[in-house]
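Participant: Let's see this in three dimensions:
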Amino acid sequence: MLACARAVQAVRSGRSLSDALAATPAPLRAATQAISFHVMRRLGLATEIKSLLVKRTPPNPLFDALLQVSLALLDTAMEASLPDAPANTSQEPVYAVHTVVNQAVRAAEMPAMRPYKGLLNAALRRFTRERPGILTQARRNPVAKWNYPLWWIKRLERAYPDQWQALLQAGDRPGPMTLRVNTRRASVHEMIERLAEAGIQSEPIGEAGLVLAHARPVHEIPGFDEGWWSVQDAAAQQAAVLLRPFDGALVLDACSAPGGKAAHVLERARVGLLALDNDAGRLERVQQNLDRLGLQADEVRLQCADAAESSAWWDGRPFDLVLADVPCTASGVVRRHPDIRWLRREADIARTAALQQKIIAALWKTVKPGGRLLYATCSIFPQEGEQQAQRFLDMHPDAERLPAPGQILPLPDAGGRALYDGFFYALFAKRA
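Facilitator: From the prediction side, this is the model:
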């Protein structure tokens, strides 16, 4: 629990949960990640409950984070102990009430927090006695009710007046584990059979996707080391399909890391590919992924460069196909990265939209007449999606918009499952 409190404290100070977990000792990392994700999805409520129980929080950030972690877990534990509680099908951690209280108090034994151990114990035991009334009062605050920043809630309500509540709720449910079969090495049918032999249930989605019934570590799934598949959400798998790569095409993947979409392009056709990214460390992951999948060849080139500064990397040869999976707020993948909602600020939307506009304007110059550019973001904010696409058309009279999904929302289907992350796609052809 103390490792989780440190992770939560890191997020509250502006660090990503991924970075915080990387600093967690390896034996604790998996459990810490599971608990931290759970807490991130309930942090608004835990923060409001804390303010009701403790009027003056001690000036110790780690204690404050421990109290929030404890309250989030305790509320879940008490809900699960109710006679009519639904079965836990989310694979999120649920502990017994006494376990949460005991582990929290034990975590407060460290010297820096020992003076506040009694306060922690009293707050948790009061919550166990008065939970219904405290919850009623806490949930009057929209941030506590929905577990998102208020600005995020209001923006979704304006953009999706009939769906905003469902979108907020969907972001609190872990997404499924989806694989993309490397069809250069195996067929979808072969992969289904191999998974079944290992006792892993899966079902096809899209052209090369498989949704697993239950997530598990990649090395427990057959075929990873052999390069038979990659982990990639079904929405992200649409990029290479929409781009329609063909043998001999010259392709640019402008914001490539970690390389999933570049690999998918190479799995579909034998192309000349330039993969750009402005982060050398992340570009190494592209290389590693291509090597594992057996896709590295002379016609694949990786380059560390800023996509918006084409004069620094473009040799003047126009591309047949350009994939612009541009930086964004990542609001569409919050179910997989629940810390995003607490790390983002409302002003980030305008900043990323301005950067996106700069990048795609630069990339459009590199597209050959008759070529295509696919604009993609893992966002559900219209400023980074449809509004950006319309602005691009207004500024580029030589662009023709082609059929593409537009905004994909991470909402449950008729069976109650949300199989897609939030994504936006717009496809443009350059008039000859």
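Participant: Could you use CA atoms for every contact and neighbour count after this?
Facilitator: Fine.
Participant: what about the longest helix in this protein?
Facilitator: Ranked by number of residues, the top helix in the chain under DSSP state H is helix 117-138.
Participant: Which residues outside that one are in contact with it?
Facilitator: Here helix 117-138 makes contact (CA atoms under 8 Å, 6 or more residues apart in numbering) with 45, 48-49, 52-54, 67, 70-71, 74-75, 78, 101, 104-105, 108-109, 144-145.
Participant: got the buried residues for the helix or strand following it?
Facilitator: Downstream of helix 117-138, the first helix or strand assigned by DSSP states H and E is helix 142-146. For helix 142-146, a neighbour-count test (16 or more other CA atoms under 10 Å) marks 142-146 as buried.
Participant: Please compute how far helix 142-146 lies from its chain's middle.
Facilitator: 21 Å (CA atoms, centre = their mean, to the nearest Å).
Participant: can you list the residues that contact the helix or strand that it is followed by?
Facilitator: Next along the chain after helix 142-146, taking DSSP H and E as the criterion, comes helix 150-159. For helix 150-159, the surrounding residues in contact (CA under 8 Å, 6+ apart) are 142-143, 146, 163-165, 168, 341, 346, 381-382.
Participant: One more, so I can put them side by side:
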Amino acid sequence: MSQIHSSAKNLNLRAQVIKTLLAVQNGQSLTSVLNQHINIVSDRDRGLYHELTLGCLRQWHALKAITLPLLTKPLENDAVESCLYLGLYQLLCTRVPPHAAISETVTAAKQLGYEPLSGLVNAILRRVSRETEQFQTALEQAHGLPSWLYKRVKKDWPEHLEDLCKNLKQTAPLTLRVNERQVSRAEYLEILEEEQIDAHACELSDVGITLEQTGNITDLPGFEAGGFSVQDEHAQLCATLLPNLDDQVVVDACAAPGGKLAHILERFNPKKIIALDHDAKRLLRVAENLERLELNEHANVEIITADATKWTAEQPVDCIVLDAPCSAIGVMRRHPDIRLLRHSTDIEKTVDLQKKILAHMWQQLKVGGTLLYVTCSILKVENEQQMVNFFAEHADAKEIKIEANWGLTQIHGRQLLPETGYGDGFYYCRIEKIA
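Facilitator: Sure, this is the predicted structure:
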């Protein structure tokens, strides 16, 4: 498909970005290719590489919508399509000077072996640079979702549709969760102020802090000592929805990378907590996080690589946190590659897997115990509808309503939608076993 001739070292920054975009178009997740690709980029250019790659993915379908009318016939060339989107993104969304954006992107097309089409790229980018305002308006007005997803969101959230499309195109804020075993939120805010780092307390999470600026997390005061974790504000609500877990046996059924598990250990002293995940590599991160946060000394934590549809407890447990595998549409601002990687056909498979895990984990829960069902999706089929089906099939299950000043009440559970400047899309439903 691609005729990439030059060795990676000789490519300009735009060509490096295009190679990353092509990898995502070919179905690779950004996380899986990013480290390998960014190593070739000079330190000086890494910030721009990041911004261009993530920005292009975030605006991908909106850029596509405004590019189509500019083409006399379909391109059918992923690399050149990526060149155009990258050029448009720079012209419409960044401070890169137009002449640099155009010449660097045209050079990238040539370096990647598409010289015959570089004239087309040049012509289209020049036209857009002359009519920037019109195209900026068109870009803002485009919903920016793949059409299958747009239809689903429209069906699920007709009255929130416009806001949702707009909010999902923004970047998500950087939010910390302070480790209360080490420092209070007020104290940590003072430490940040002394270091002249702009930050403010979150509204919904009582341990959350939003940073006004981005930077290297590991450089923040107290990182090595385990003073905080990075976690979305809406994800931080999970631990507040659980009963008192002191001296209880708890299962975190899909635990990696361990944010919710660590939060439980910061708040409670369970007798035992079992962290399950099918991905052994990601479970290593759980262990590393617990060590950095100094949470593994006082807690009885068992980390097990296991399939949550098959794993059985030695005896029924008191509480299960089930952060179910999902489409992750609610966290698309943080993982913009989801726009390209997720397909309509994935949803049914995911819903089916959630149902299997739910049914199996429910059998591991003791009577009187609590299961908290969580997803980072905004699709009702994975959330409200999944719960409607669960309650219809389990007479021994009773919903414990979440009384809260956040989110939208559903038939069962509560839904948080992604909001600009605030948290991501999360769904919570609390269930008690009554027989």
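Participant: quick one: secondary structure of Phe424 of structure 1?
Facilitator: Following DSSP: H, G, I helix; E, B strand; the rest coil, Phe424 of structure 1 is assigned to strand.
Participant: So what does it match up with in structure 2?
Facilitator: Using TM-score structural alignment, the equivalent of Phe424 of structure 1 in structure 2 is Tyr427.
Participant: just Asp339 of structure 1 next, same as before
Facilitator: In structure 2, Asp339 of structure 1 lines up with Asp337, judged by TM-score structural alignment.
Participant: Can you give me the neighbour number for its match?
Facilitator: Residues contacting Asp337 of structure 2 under the criterion other CA atoms under 10 Å number 24.
Participant: contacting residues around it?
Facilitator: 24, 29-30, 54, 57-58.
Participant: can the residues you listed go into JSON lines with extra columns for neighbour count?
Facilitator: Shown next, in JSON lines, are those (neighbours: other CA atoms under 10 Å):
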{"residue": "Val24", "neighbour count": "21"}
{"residue": "Ser29", "neighbour count": "18"}
{"residue": "Leu30", "neighbour count": "21"}
{"residue": "Leu54", "neighbour count": "21"}
{"residue": "Leu57", "neighbour count": "28"}
{"residue": "Arg58", "neighbour count": "26"}
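Participant: Would you mind confirming that Val207 of structure 2 makes contact with Thr175?
Facilitator: No. Here Val207 of structure 2 does not reach Thr175: they are 10.2 Å apart, not a contact under CA atoms under 8 Å.
Participant: Which secondary structure state does the closest residue to Ala429 of structure 1 other than its chain neighbours sit in?
Facilitator: Using CA to CA, 6 or more residues apart in numbering and skipping residues adjacent in sequence, the residue nearest Ala429 of structure 1 is Arg372, 4.3 Å away. Secondary structure state of Arg372 of structure 1, per three-state DSSP, is strand.
Participant: how close does Arg372 of structure 1 get to Ala361 of structure 1?
Facilitator: Counting by CA to CA, to the nearest Å, the separation of Arg372 of structure 1 from Ala361 of structure 1 is 13 Å.
Participant: quick one on the thing from earlier: filter the contacts of helix 150-159 of structure 1 down to the buried ones.
Facilitator: Among those, the ones that count as buried by 16+ other CA under 10 Å are 142-143, 146, 164, 168, 341, 381-382.
Participant: Including distance to Pro58 of structure 1, could those residues go into CSV?
Facilitator: Shown next, in CSV, are these (distance: CA to CA, whole Å):
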residue, distance to Pro58 of structure 1
Pro142, 25
Val143, 23
Trp146, 26
Trp164, 36
Leu168, 32
Arg341, 25
Phe381, 37
Pro382, 41
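Participant: between those residues, which is closest to Thr32 of structure 1?
Facilitator: Arg341 (19.1 Å; CA to CA).
Participant: Check the mean deviation of whatever helix or strand the closest one lives in from structure 2.
Facilitator: Using DSSP H and E, Arg341 of structure 1 sits in helix 340-343. Its matched residues in structure 2 lie on average 1.6 Å from helix 340-343 of structure 1 after superposition (mean CA distance after the TM-score superposition for structure 1).
Participant: other SSEs contacting that helix?
Facilitator: Where contact means 3 or more CA pairs under 8 Å, 6 or more residues apart in numbering; DSSP states H and E, helix 340-343 of structure 1 is packed against helix 2-12.
Participant: What range does the next helix or strand after the helix it packs on cover in structure 2?
Facilitator: As assigned by DSSP H and E, the chain's next helix or strand after helix 2-12 of structure 1 is helix 17-22. Alignment of helix 17-22 of structure 1 against structure 2: residues 30-35, by TM-score structural alignment.
Participant: with structure 1 superposed, average distance for the matching stretch?
Facilitator: Looks like 2.0 Å for stretch 30-35 of structure 2 (mean CA distance after the TM-score superposition for structure 1).
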